[in-house]
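Asks: below are the sequence and a predicted model for it; my questions follow.
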Amino acid sequence: MAHVLVPTTGNPILEDGLLNDGHTVTLIVPANAVPTYRQRYPELSVFGVHSWDDLAELTALNYHLPEVDAVATNDEQCVVAAAHLRELRGLPGLSVADARCFTDKHLMLTRLAQAGIPVAPHRVVHHESEIAAAAEAIGWPVVVKPRSGMATVHTYRVGNPQELAQLRATGVFETPVEDTAHRFGASDLLGALNGARGGYLVQACIDVVEECFVDLYLFEGERLLAAPGRYHKPIMLSMGGGHRHWTVLSPDLPETIAVVDLVHRAVTALGSHTGVHHVEVLRDRSGKLWLGEAAARTGGGIYQAYGLQYAMDVPHVLAQLALGVRPDIDQLTPHYPALTTLALAPAPGIVRHFTSADDLRALPAVVDVDLTLTIGQPVPRGFGSMPGGGRILIRPRATDPGTVLADVEELLAVLALDIALALAKV
């Protein structure tokens, strides 16, 4: 059995996989979350940090940490911190330089472009007053977003100078985002764009007709498993709220083969050869594929679907990868040709009614249900593009977007979700 150091902020999939396999785990968490983690894992050693980006603090903390066999994380905020601790200890894994390319969008896009991977051009700005000039140089419309971020937080599509003026008038570039997920106590991800360390991005907005994703599992460069799929609409068009759905597809479909190949090239260019990677790919109106963003982690809310699709123990596989063990997943065959996840994002208010999880599970198409709704209680708040109402997984009748949408609409009718909408503040 091994001892693994795991920097983490919320999703316990890796640490739970290691513990289930009988390994010893030491956790590093945001300092303000240490009491919560010590209560959740009373048998573990838990250390706190005030900033994942402060490598000097991590270096000082390293002297107090135990000897371990590996340092690993499945958390985007912690990828650079984990790499730094590995380098201090001479352990294998993603380097700090490569880790930064998976977490800093400017470095990511620059390296991908140098490798010949199609990416939208961008500029770095440091204040909202610089956005218009950058947009003129790139061409309107543009997307404004942080260099490091997740769940589309602080991400805005700006069509022209008038829209920019309207957006600036709201103060969004000067206002931090509320930590509704309670995961960002040691992160700068939610801070205001203006004044952000290293600035933020103005990127050309691709005329997207389809946004795809792939969770790609590699071991020493070998492709073990690719779980591709598509969002029901491009994420930038889903930011107004409402329920979302996405479908995990077979990697052998004509529409997914080129997407998976592009993702493999991109991950290799970013410097990773072992681990799981979540990558988004955009398809424009001409059919051209563009690499959107890449992350050295599982796709949030996506790994549950392909875990069921392949009867794959994802936490166990992540534990094996963390320890440099080749998972035996390249021979897995899908139990379902496709699985669609309906992520519920009701409008704010009090839940009055919904069909029970047990009744939903009894439906022929339903594979899994995980609801966070309670009758008589407020709708749970989501975070960015991550809905807060829970998920329902179904087998779609076919994989074309029209059929999937019809299946989702039928499911929503059966769900019969009723919300007493919250009154607007005056």
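Replies: Okay, I see it. Residues are numbered from 1 along each chain as shown.

Asks: rest of the way, CA atoms for contacts and neighbours
Replies: OK.

Asks: helix/strand/coil for residue 223?
Replies: Of the three states, residue 223 takes strand under DSSP: H, G, I helix; E, B strand; the rest coil.

Asks: number of nearby residues for it?
Replies: Residue 223: 15 surrounding residues under other Cα atoms under 10 Å.

Asks: next: residue 32.
Replies: Neighbour tally, residue 32, other Cα under 10 Å: 16.

Asks: so how far is residue 379 from it?
Replies: 26 Å (Cα to Cα, to the nearest Å).

Asks: do residue 308 as well
Replies: Distance from residue 308 to residue 379, by Cα to Cα: 27 Å.

Asks: and these two? which has more neighbours close in?
Replies: Neighbour totals were compared for residue 308 and residue 379, and residue 379 leads with 23 against 18 (other Cα under 10 Å).

Asks: need the contact list for the more buried one.
Replies: By Cα atoms under 8 Å, 6 or more residues apart in numbering, the residues touching residue 379 are 346, 347, 348, 349, 350, 351, 373, 388, 389.

Asks: ok, residue 28 next?
Replies: With Cα under 8 Å, 6+ apart, residue 28 has these contacts: 5, 6, 7, 8, 46, 47, 48, 49.

Asks: could you redo the last one with a cut-off of 10 Å?
Replies: Going by Cα atoms under 10 Å, 6 or more residues apart in numbering, residue 28 touches 5-9, 34, 37, 45-49, 52, 58, 61, 65, 78, 81-82.

Asks: same question for residue 368.
Replies: 304-305, 308, 341, 357-358, 360-361, 391-395.

Asks: next SSE downstream of the helix or strand hosting it?
Replies: Using DSSP states H and E, residue 368 sits in strand 366-371. For strand 366-371, the following helix or strand on the C-terminal side (DSSP H and E) is strand 390-394.

Asks: returning to what we had before: show me which of the contacts of residue 368 are buried.
Replies: Neighbour counting with 16 or more other Cα atoms under 10 Å marks 304, 305, 308, 341, 360, 361, 391, 392, 393, 394, 395 as buried within the contacts of residue 368.

Asks: Provide the secondary structure category for the fourth one.
Replies: In other words, residue 341. Residue 341 - assigned by three-state DSSP - is strand.

Asks: put this next to the previous one:
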Amino acid sequence: MTLLLLNRRPLLDRLASWFPDCAEELVVVTDPSALGDAGPARWSGRFRHLAVVDDYTGRATEELVERLVREHAVERILTTAETDVLRAARLRHRLGLPGQDEASALAYRDKHVMKTLAGAAGVPVAPMRLLHSGAELRDFAGEHGLPVVVKAVDGVACLGQRVLTDPAALRDLDGGWPAPLLAEAWIEGETFHVDGVMAAGRVLFGRPSRYLHSQWLTHRASAPLVSGMLAEDDPLFGRLQRAVGEVVRALPAPSQACAFHAEFFRTAEDRIVLCEIACRAGGGSIVEAFELATGLNLHGASLRGQAGRELALPAPGEVVRHGYATWFPPVAPATLRGLPAHCPLPGVVKYAPSGRIGHRYHGPDSPSHRVADLFFRLTDGEPTTQLREIERWWAAQARWDFGDGVAAPAAEAERA
């Protein structure tokens, strides 16, 4: 069987372990950023065919894929990235290939479609409305109050998202209306994510984790992205497992196994409310932390599932709970003056500082614009205490200069 991989992730060195015959069966179409420093020459002869495309998201890439499918008699198209989900489904439809269809892909990409279907099946979701004008936004805010969250229906993480907290902010959007946007009522509460593998409307394997801070606070208020897996005897473990199972049943199912990443709120009234779900592995450090905990690489499992290959899933007793922390530059422009060389805290598996001392940063422009990563085993039953200890350690060690020549600790940077 010949397979085509649409790729923009740095995982080419792992493909041989997931597809031992990749030199004969794998056609790879990749963004240059996924190749690493060595460039295309490093991968010569490793795959049936390698195409490196500069305009990865452009129409020309789809035309190239169609040509390669015909030239190499490709039988399946595989993806790992959010931005490839819908276009791969369109390509499968045009080329008559099996795999996730357009209805399923749309339900996992378009948040309005997603939450309409989930809500109709009884899954709690935030009140929402598809917007075409500022007047519709003001009507929604009048009905549901402020804050109001406004986002693209197919956005990724919190990029481009706005939280409108006063009437003046509502008027700011009147100057121009790009495309239909989604308005949602603000949900106050703790945030969680569930990651794993699903197939045919069922969760095959999943693990719930707690975020210490919401992604919104990470990208807009300099909060670190810190997460830890829940213990199986935690009451929220079972509730979140059931919640994600209800969501997966409510949406049109991908026809083969694939990874998923779901996010939920837990409100002050103890309600579990869907934030969103994706039919791919979670971003950032989730895949690495999940593999440390379970031995299962979510990208590899998703690719093998899409290819119709057998999956070896871990037994629950084989899981060793892990967490991760990622630190980004402050929202305000700042120069990095100091960061810890190692982490002495209990349970640390890997600490990887990547920030450049003396470099001037201009905010966390993207999820990959990080200055340090930490992976650790969880030593307490409930992860919050350990997550906060890690947050305090970093805040006392990292130092930022905001322009006055004074190196402020990270704790002060977070308040800047």
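Replies: Thanks, I have the structure now. Everything numeric here is computed off the predicted structure, so don't read it as measured data.

Asks: just to revisit the earlier point, just the buried ones from the contacts of residue 28 of the first structure, in PyMOL syntax?
Replies: A single PyMOL command selects the buried members of these (16+ other Cα under 10 Å):
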select buried, resi 5+6+7+8+9+34+37+45+46+47+48+49+52+58+78+81+82
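
Asks: just the ones of the contacts of residue 28 of the first structure in helices?
Replies: 34, 37, 58, 61, 81, 82 (DSSP state H).

Asks: how about the first one, what does it touch?
Replies: With contacts taken as Cα under 10 Å, 6+ apart, residue 34 of the first structure has the following neighbours: 27, 28, 40, 46, 47, 48, 49.

Asks: skip the chain neighbours and tell me the closest residue to residue 67 of the first structure.
Replies: Among residues not flanking residue 67 of the first structure along the chain, residue 3 sits closest, at 7.9 Å (Cα to Cα, 6 or more residues apart in numbering).

Asks: and for residue 279 of the second structure, the neighbour number?
Replies: Other residues close to residue 279 of the second structure by other Cα under 10 Å number 28.

Asks: to which residue of the first structure is it aligned?
Replies: Residue pairing (TM-score structural alignment): residue 279 of the second structure is matched to residue 296 of the first structure.

Asks: how much space between its match and residue 356 of the first structure?
Replies: Taking Cα to Cα, one finds residue 296 of the first structure at 36 Å from residue 356 of the first structure.

Asks: next: residue 277 of the first structure.
Replies: Taking Cα to Cα, one finds residue 277 of the first structure at 34 Å from residue 356 of the first structure.

Asks: which one of the two is surrounded by more residues?
Replies: residue 277 (23 against 13).

Asks: so that one touches residue 218, yeah?
Replies: Yes. Between residue 277 of the first structure and residue 218 a contact is recorded at 8.3 Å, counting by Cα atoms under 10 Å.

Asks: and the spatially closest residue to residue 318 of the second structure that is not a sequence neighbour, what does it touch?
Replies: Closest residue in space to residue 318 of the second structure, ignoring its immediate chain neighbours: residue 294 at 6.6 Å, by Cα to Cα, 6+ apart. Counting by Cα under 10 Å, 6+ apart, residue 294 of the second structure makes contact with 207, 313, 314, 315, 316, 317, 318, 319, 320, 321, 322.

Asks: then residue 292 of the second structure?
Replies: With Cα under 10 Å, 6+ apart, residue 292 of the second structure has these contacts: 286, 319, 320, 321, 322, 323, 349, 375, 376, 377.

Asks: count of neighbours near the residue nearest to residue 67 of the first structure?
Replies: Residue 3 of the first structure has 19 nearby residues by other Cα under 10 Å.

Asks: just tell me what it corresponds to in the second structure.
Replies: Per TM-score structural alignment, residue 3 of the first structure is aligned with residue 2.

Asks: state the distance from residue 249 of the second structure to residue 6 of the second structure.
Replies: Residue 249 of the second structure is 27 Å from residue 6 of the second structure, by Cα to Cα.

Asks: wait, I meant residue 407 of the second structure
Replies: 44 Å.

Asks: and for residue 327 of the second structure?
Replies: 29 Å.

Asks: can you show me the strands along the stretch 151-300 of the second structure?
Replies: Using DSSP state E, counting those that start in this stretch, the strands of the stretch 151-300 of the second structure run over residues 162-164, 181-185, 189-199, 202-211, 225-229, 258-267, 272-278.

Asks: the first structure: matching residues for the fifth one?
Replies: Counterpart in the first structure of strand 225-229 of the second structure, with TM-score structural alignment as the criterion, is residues 244-248.

Asks: same check on the first one?
Replies: Strand 162-164 of the second structure corresponds to residues 156-158 in the first structure, going by TM-score structural alignment.

Asks: before we move on, the earlier item: among the contacts of residue 294 of the second structure, which two are most distant?
Replies: Farthest pair in those (Cα to Cα) is 313 and 322. Separation: 17.4 Å.

Asks: between these two, which one's more packed in?
Replies: residue 322 (26 against 14).

Asks: to which residue of the first structure is that one aligned?
Replies: Match for residue 322 of the second structure (TM-score structural alignment): residue 339.

Asks: pretty sure that match contacts residue 399?
Replies: Yes. With contact defined as Cα under 10 Å, residue 339 of the first structure reaches residue 399; the gap is 8.9 Å.

Asks: about what we covered before: pick the most deeply packed of the strands of the stretch 151-300 of the second structure.
Replies: Comparing these by mean neighbour count (mean count of other Cα atoms under 10 Å), strand 225-229 ranks first with a mean of 27.

Asks: noted, bye for now.
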